[in-house]
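Engineer: structure for the following, please:
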Amino acid sequence: MLFRSSRLVLALCAVLANHAYAADQFSVRPQQLQNLGITLSTLSPSSSSSLSVSYPAKVILMPDQEQVVSSALNALVTQVMVQDGMAVKAGQPLLRLQSPELSSLQLNLAQAASQSRLAQAAWAREQELFTTGITPQRRLLEAESARQQADAALTQSRVALQLAGMTSAAIQRLEKGGKPESDLLIVAPTAGVINAMSIHPGQRVQPTDALLHLIRPTPAWVEIQLPIATANRYRPGITLQVGDPAINAKLVSLSPVAGGTQTVSARAQLLSKPSQPWLPGTVLSAKLPVIGGAWLLPQAAITRQGAQAYIFVRSKEGFDARPVTVSATSGQLVRVEGPLKAGEQVAVSNIIALKGIWLGESGMEEE
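Structural biologist: Just a heads-up that it's a prediction; the model follows:
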């Protein structure tokens, strides 16, 4: 009894399978095909360079491309000489600050420079006296120690002013007895582009405050968000296009999938400079080549029943409605994947008429 039931179940499954397959096949006579004006196209594998797909991208910076400019002193901003997006050269003035602490640091430097000169003179005198045998070596060693301590104090005072933002030229003038500076001029430590500047004249700043960010926008980098299903087709080293007008870039890395997201972050480096610097955060479009075995068809060849895409493949009796996956679109072309073979013929015009015949024979309702 159990054996007979099993055979019955298998037979029923076969009937259902044949019915499902038959439902996707429908007859179209040659004369009817001509009357409907159906055009056929022969399938050929698509090349990876013939179709591209666009993904959102954003300009980013590498850690070594950004430098924060700040003050080591509590100060008042008296003048701002630059603005966001401005290109500056190394040593170019950026800001002018006033700080009571600056006077104290300059006084320390002046005193340290004076002590260093006195210690140097005392050491030279003791060395001469020791050479002639007038003083013992102990006096010379004491003078040498005093000279080294004075030099160390002078170096410390120089570094304090350098950290505060004073230029080397201003420090040298002060060491030689020059007039103390009444304010502090902050200059660009390197060439770059001003970015993320939020200060204004009259604002008080602290040592922990970032006055502005100085970035080096070249080489430019972009971060591209790729769907997980698509990302595994790409490998570092492929060439893509970014922006409009398009600039070639090289895919450098693919990050692991972040928890809770359905995308993978890909990073690419531009192979040439854009006409204007791209600032971080700028949103662009990146076009990646379609990679993998697939088929190129006109959009007119695709029909949908519910959420499923189909194409009509020519058969001996008429057509097969084949389910396919549309993985990319470019202009009037689509890239499809599915149970297809090279050399098969696909209907590419008047698809609505074929869909009506198909649904009429299968008993399905059009969606």
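Engineer: CA only for contacts and neighbour counts going forward, please
Structural biologist: Will do.
Engineer: contacts for stretch 102-115 next, please.
Structural biologist: Applying Cα atoms under 8 Å, 6 or more residues apart in numbering, the external contacts of stretch 102-115 come out as 73, 150-151, 153-154, 157-158, 160-161, 164, 174-177, 180-184.
Engineer: just the buried members of the residues you listed?
Structural biologist: Buried residues within those, defined by neighbour count using 16 or more other Cα atoms under 10 Å: 73, 150-151, 153-154, 157-158, 160-161, 164, 174-175, 180, 183-184.
Engineer: one more, please, to line up against the first structure:
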Amino acid sequence: MITQDKRLLGGVAGAVLLAAIGGFSVARYTAEPSPEAQKTENAEEGTVAHADNLAMTEEAIGKAGIAVEAVRAGGLGSEILAQATVTAAPAGEAIVTARAGGAVTQVFKRLGDPVKAGETLAVVQSRDAAQIAAERTAANAKAALAQKNLARERQLYEQKVSARVDYEQAQAEAVAATAEARRAQVAASAANITRDGGGAIVASPISGRVTAESVTLGAFVQPETELFRVADPSKVQIEAAVGPTDAQRLAPGDRAVVELPDGRTIEARVRAITPGLAGDTRSATAVLDVRGSLQPGLAVRVRLLPSRGEASNAIVIPDEALQTLEGRDIVLVRTKQGFRARNVTIGQRSAGRVEISSGLKPGDMIATKNAFLLKAELGKGAGEEE
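Structural biologist: Below you'll find the predicted structure:
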């Protein structure tokens, strides 16, 4: 009897213990994770996923290469997508030529080297330069002599020793000599004559980098021969080809968004639209002012937002910003802690862009490039909770 009671008690105790363990397990998987647990999971990556929220540090966002962009109102009909090219602004590129003919005796810069405004790139040893230097020296000497003669004639005229005509003649000679000296000085400055007068300095008029060089040490060059090209990457513009109908909708000052090959976007403004169409492409050119350093020749895509565009409250985002999570269309919206998945309703699509009918409002910051990485982290969090 005692043995049987012990068995019964043992069975009851085991059932209670099993129920307690089961209840603990259910509570652990259904309860909200504690802040401490959230801070420890995925600590190395700097991300913590729970439900539709994803805590993520700035460092982790940067390492993942996630781009963030502010959304604005305007449907697909209010955007003009165009292919464009980064070009040097008129003041952002300089062609450096030889000011005098002669042999290249020194070369200080090569392709890709940085240069400062006024810095010497090469030196051309030139007979023309030597002649210009000699004319400058002779003109300066004549001007100095004419000034001395003028001073002497003035003194003699004041003492009533010489006639007034002699004094006036000395004045005329001094003015002519001074003008000749000034002309010779300007000619020497234009040719960038060296101090010894035997060569011409080839200097860059702007700061930037050497983008082209066609100079060989010892080669003979003619005057005005192009030797270098220097470009300042901070002084660039973007030229976008637009159709004749779209060109009529654009106006100076209209906003534009430049999409770079690495996924980044930068703001730009329309500065001008060419009044005529190109003969080969039958398209107009929209010239955009943009801040920042871009490489001339870089091919980019621009989204032009014309002031005469169709009015729409719909928001347009890149296709890569739209993700699907558990059968829902979502967009990852930036928060103070990281990102939050927000359900959205999509509309029409075109050229890698998609309209959002509801779920976003102008000014929201959303993840665009590599947004799928955030969706994957949220998917992990959802799987763990299930």
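Engineer: ok so, going back, next step: the contacts of stretch 102-115 of the first structure restricted to strands.
Structural biologist: If you go by DSSP state E, these have Leu184 in strands.
Engineer: nearest to Ser50 of the first structure among the buried ones among the contacts of stretch 102-115 of the first structure?
Structural biologist: The closest of these to Ser50 of the first structure turns out to be Ala164 (Cα to Cα; 57.6 Å).
Engineer: and the closest one? What does it align with in the second structure?
Structural biologist: In the second structure, the residue matched to Ala164 of the first structure (TM-score structural alignment) is Ala191.
Engineer: any idea how many residues pack against the spatially closest residue to its match that is not a sequence neighbour?
Structural biologist: Spatial nearest neighbour of Ala191 of the second structure, chain neighbours left out: Arg99 (4.9 Å); criterion: Cα to Cα, 6 or more residues apart in numbering. By the criterion of other Cα atoms under 10 Å, Arg99 of the second structure has 25 neighbours.
Engineer: could you find the counterpart of Arg99 of the second structure in the first structure?
Structural biologist: Checking TM-score structural alignment: Arg99 of the second structure goes with Ala72.
Engineer: thought Met166 was touching its match, still the case?
Structural biologist: No - using Cα atoms under 8 Å, Ala72 of the first structure makes no contact with Met166, being 10.5 Å away.
Engineer: gap between the match of Arg99 of the second structure and Ser54 of the first structure?
Structural biologist: Ala72 of the first structure is 46 Å from Ser54 of the first structure, where distance means Cα to Cα, to the nearest Å.
Engineer: where is the longest helix in the first structure?
Structural biologist: Secondary structure of the first structure per DSSP state H: the longest helix is helix 100-131.
Engineer: corresponding residues in the second structure for that one?
Structural biologist: Residues 127-158 of the second structure are where helix 100-131 of the first structure lands, counting by TM-score structural alignment.
Engineer: if I look at Pro227 of the first structure, how far off is Thr282 of the first structure?
Structural biologist: 21 Å.
Engineer: more neighbours, those two?
Structural biologist: When neighbours are counted by other Cα under 10 Å, Pro227 of the first structure and Thr282 differ, and Pro227 comes out ahead with 15 against 11.
Engineer: wait, that one touches Ser265, no?
Structural biologist: No - using Cα under 8 Å, Pro227 of the first structure makes no contact with Ser265, being 9.0 Å away.
Engineer: the longest helix of the first structure vs the second structure, mean deviation?
Structural biologist: With mean Cα distance after the TM-score superposition for the first structure, helix 100-131 of the first structure departs from the second structure by a mean of 1.6 Å once superposed.
Engineer: quick one: contacts for the match of Ala164 of the first structure?
Structural biologist: Per Cα under 8 Å, 6+ apart, neighbours of Ala191 of the second structure: 99-100, 129, 200-201.
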